[in-house]
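# Fold the following and give me the result.
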Amino acid sequence: MIGLLGIVIVFGMVFGGYMLAGGKFGIILKALPFEMMMIGGAATGAFLLSNDMSAVKQTLRDMGKVFKGPKWKHEDYRDLLCLLFELIHIARKNPVSVEEHIEAPDASSIFGKYRKIQSDKEVVSLIADTLRSASMNYDDPHQVEEVLEKRMEANLHHSMHSSHALQTVADGLPALGIVAAVLGVIKTMASIDQPPEILGKMIGGALVGTFLGVFLAYGFVGPFAAKVKAVVEEDAHFYQLIREVLVANLHNHATNICIEVGRQNTPTHCRPSFGDLEEALKTVKQDAA
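Below is the predicted model of the structure:
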């Protein structure tokens, strides 16, 4: 909703101000289809030229994050902490019994309680791989933390590609606008023998190219890139929480302490309160009893 509001404000303030200042839309509307064809078409071609098909598809999907926002919400962080509590509790009570959950997460009764988390392959894989490493006596917390850190850095780098691709397009749009404007000037110079009022309209049409390139770059594509980056970075906290809890577990802290470490490392606006989490964990403990 806030993304749509931002678009309305950009259009309203720019064109509303232009209209109130006495500007006429005739020249803009006449030149717009041709300028958009040149600028938008060139930007699209450059985008396709600089990315492979998988990156193109990922970018198109990620543009929806501008309107949807982060994938992981307040209740998802609470559910993740409950899931990790239950898995750690079982692993410490009977290391063998946790294997059925980490080897077949799709069929796990524990993962099945949290469908949204279960549907994310990277989250499930991150949890299962780390618990599996612990069961194989690969229990040096510092080594595990380093491995997890590198893995999450690689995932974050991949997830950021959409933002970088959009920002590259945003950086190129003003220059493409100048290209379109120069072509308009060339067209105008070929008609230099026309009356001033005709030349004025032709020059105005040429300047629409410069306007459109800058407008699209700083009014839309650049903000889209920034929003995608912000959403990806926020969602990355979900994976970092997994690292913090499971590394604390390898340090042999009490299970409640491991979960509290995770809670404290949750972003403030998504962090469940201590009381809220305790209530959720009580239900988990009762089910496990």
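
# C-alpha from now on. contacts and neighbour counts both.
Fine.

# give me the element Leu281 is part of.
Using DSSP states H and E, Leu281 falls within helix 274-288.

# Buried residues, that helix. List them.
Neighbour counts using 16 or more other Cα atoms under 10 Å place Leu277, Leu281, Val284 of helix 274-288 among the buried residues.

# which residues of this protein fall in helices?
Taking DSSP state H, the helices of the chain run over residues 2-20, 26-49, 53-62, 65-68, 74-93, 99-103, 115-118, 121-135, 141-159, 161-189, 196-216, 222-250, 255-264, 274-288.

# now the angle between helix 196-216 and the second one, please.
In this structure, helix 26-49 runs at an angle of 40 degrees to helix 196-216, with axes from the mean of the first three to the mean of the last three Cα atoms, to 10 degrees as the basis.

# what's in contact with helix 26-49?
56, 165, 169, 172-173, 176-177, 180, 201, 204-206, 208-209, 212-213 (Cα atoms under 8 Å, 6 or more residues apart in numbering).

# Kindly report the same for the fourth one.
Outside of helix 65-68, the residues within contact range by Cα under 8 Å, 6+ apart are Met1, Ile2, Gly3, Leu4, Phe224, Lys227, Val228, Val231.

# rewinding a little: just the buried residues of the contacts of helix 26-49.
With burial judged by 16+ other Cα under 10 Å, the buried subset of the contacts of helix 26-49 is 56, 165, 169, 172-173, 176-177, 180, 201, 204-206, 208-209, 212-213.

# Run a quick neighbour tally on Leu32.
Other residues near Leu32 come to 17 when the count uses other Cα atoms under 10 Å.

# how about this one, so we can line them up?
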Amino acid sequence: MSESPDKQGLRNVLLIAQQYLSKNRNVHKKAEQLLDALVEKSLELCNDVDISDIRFTHDELYQLVWSKADSTGKAPSTIRNYRRQLIDLLKDDSSLSLFMIESGCEHLLEFNTDDVKGGAKTTHGLILKSSSNIQTHNISNVVSYKVVRIPKPTWWMKTLMKVELEGINAFWFITVAILCVFSFALIPFFVLKGSFTGIAVGLVLGAILAASTGLFYQMYELMEKGVSKTPNIFTPFRIKNLFFVTTRKPRVKQEVLRPKVIELLAYEGRCGLCGDELFIEKSREFKGRYVGRCAIAPQEHVFSFDHITKQGKHLR
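Reported below is the predicted structural model:
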């Protein structure tokens, strides 16, 4: 006997939900555990009963997560407390619903409760709702970043807004690097002299070297990756996504080799899945790459960041 279209549709949507919920089971909170268990049990019952019979009482839902029958009578209040969270987990703009839409689902899941009277038991279950009326035109696996004006830049920002690495500028970069190396070599010499003046000079050189180390790590990352985030200590709180980036000097006529340019730029981007703000940060998960993370779903809505094309692709 073949399955009804409604039952087959419910099974397909439950399978997609199961795929999503199984990714982070080890960090699920109780509401997510309850939804995960409800999806699993509903899938299991799809094989044996009619779609209208896939319903659960308070006690049955309680037992799905707490693995024991409720002997204290607190199952109804416990499930009622989690009902709002279950509804939120299945909202049209939730991460799970967006994942199902991306996976091509024509229907989404909804947590349904039959509030009956007259002594009958209240039952709960997962039902289908149409996704056709959900606005999905903003959902995209590609995002665009734009350069925005830095509000009230400090003096050091103005100095480093745009530095062309040619001529005198390149000379100064090389000179400062050489001076730092000499400072490192001279510190032991002054400290070992033992005099107050020698120790004082060694400490000053050490402080200069310590400050320069951070700067040169910044420059090393910039040369290696083409982008490096400015240190938080130097960045005003109101400015987000502030980076040093390397570009090329604009082409002049048939010029072949154009010198590199270091620029200080602030970027802005919007999540392609939910439209919220993107924060650009370095990620260990993606081998030190800078990625754009959604402000409200930083684990699920992650995009690459290309400072040249100002584009990003959905990473997971």
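
# TM-score of the superposition?
Overall, the chain-to-chain superposition scores 0.24 on the TM-score scale (TM-score structural alignment, normalised by the length of structure 1); 110 aligned residues with a Cα RMSD of 5.9 Å.

# coming back round to it: just flag the most distant two among the buried ones among the contacts of helix 26-49 of structure 1.
Pairwise distances among those were taken by Cα to Cα; the largest, 38.1 Å, belongs to Val56 and Lys201.

# What is the helix or strand hosting Gln8 of structure 2 packed up against?
Taking DSSP H and E as the definition, Gln8 of structure 2 sits inside helix 5-21. Using 3 or more Cα pairs under 8 Å, 6 or more residues apart in numbering; DSSP states H and E as the contact criterion, the secondary-structure elements in contact with helix 5-21 of structure 2 are helix 30-46, helix 95-102, strand 107-114.

# coming back round to it: can you name every helix or strand that the helix holding Leu281 of structure 1 contacts?
helix 74-93.

# Run the chain-centre distance for the helix it packs on.
Computed by Cα atoms, centre = their mean, to the nearest Å, the chain-centroid distance of helix 74-93 of structure 1 equals 25 Å.

# Please apply the same query to stretch 84-97 of structure 1.
Stretch 84-97 of structure 1 has its average C-alpha position 33 Å from the chain's average C-alpha position, going by Cα atoms, centre = their mean.

# who's in contact with that stretch?
Contacts made with stretch 84-97 of structure 1 from outside it, assessed by Cα under 8 Å, 6+ apart, are listed as 98, 110, 135, 242, 245, 249, 255-256, 259, 281, 284-285, 288.

# how long is stretch 89-109 of structure 2 end to end?
Its start and end residues considered, stretch 89-109 of structure 2 measures 10 Å (Cα to Cα, to the nearest Å).

# Kindly report the same for stretch 280-290 of structure 2.
With Cα to Cα as the measure, the ends of stretch 280-290 of structure 2 fall 6 Å from one another.

# The helix holding Leu281 of structure 1 to helix 74-93, inter-axis angle?
Angle between the axes of helix 274-288 of structure 1 and helix 74-93 is 50 degrees (criterion: the same axes, to 10 degrees).

# What separation do you get for Tyr217 of structure 2 and Lys282 of structure 2?
Computed as Cα to Cα, the Tyr217 of structure 2 to Lys282 of structure 2 distance reads 14 Å.

# Those two: which is more packed in?
Using other Cα under 10 Å, the more surrounded residue of Tyr217 of structure 2 and Lys282 is Lys282, with 15 against 12.

# Which strand or helix spans the closest residue to the more buried one other than its chain neighbours?
Spatially, and ignoring its direct neighbours in sequence, Lys282 of structure 2 is nearest to Tyr290 (4.3 Å; Cα to Cα, 6 or more residues apart in numbering). Tyr290 of structure 2 is part of strand 289-294, with elements assigned from DSSP H and E.

# helices or strands up against that strand?
Where contact means 3+ Cα pairs under 8 Å, 6+ apart, strand 289-294 of structure 2 is packed against strand 278-283, strand 302-304.

# Who are the packing partners of the longest one?
With contacts defined as 3+ Cα pairs under 8 Å, 6+ apart, strand 278-283 of structure 2 has these neighbours: strand 260-269, strand 289-294.
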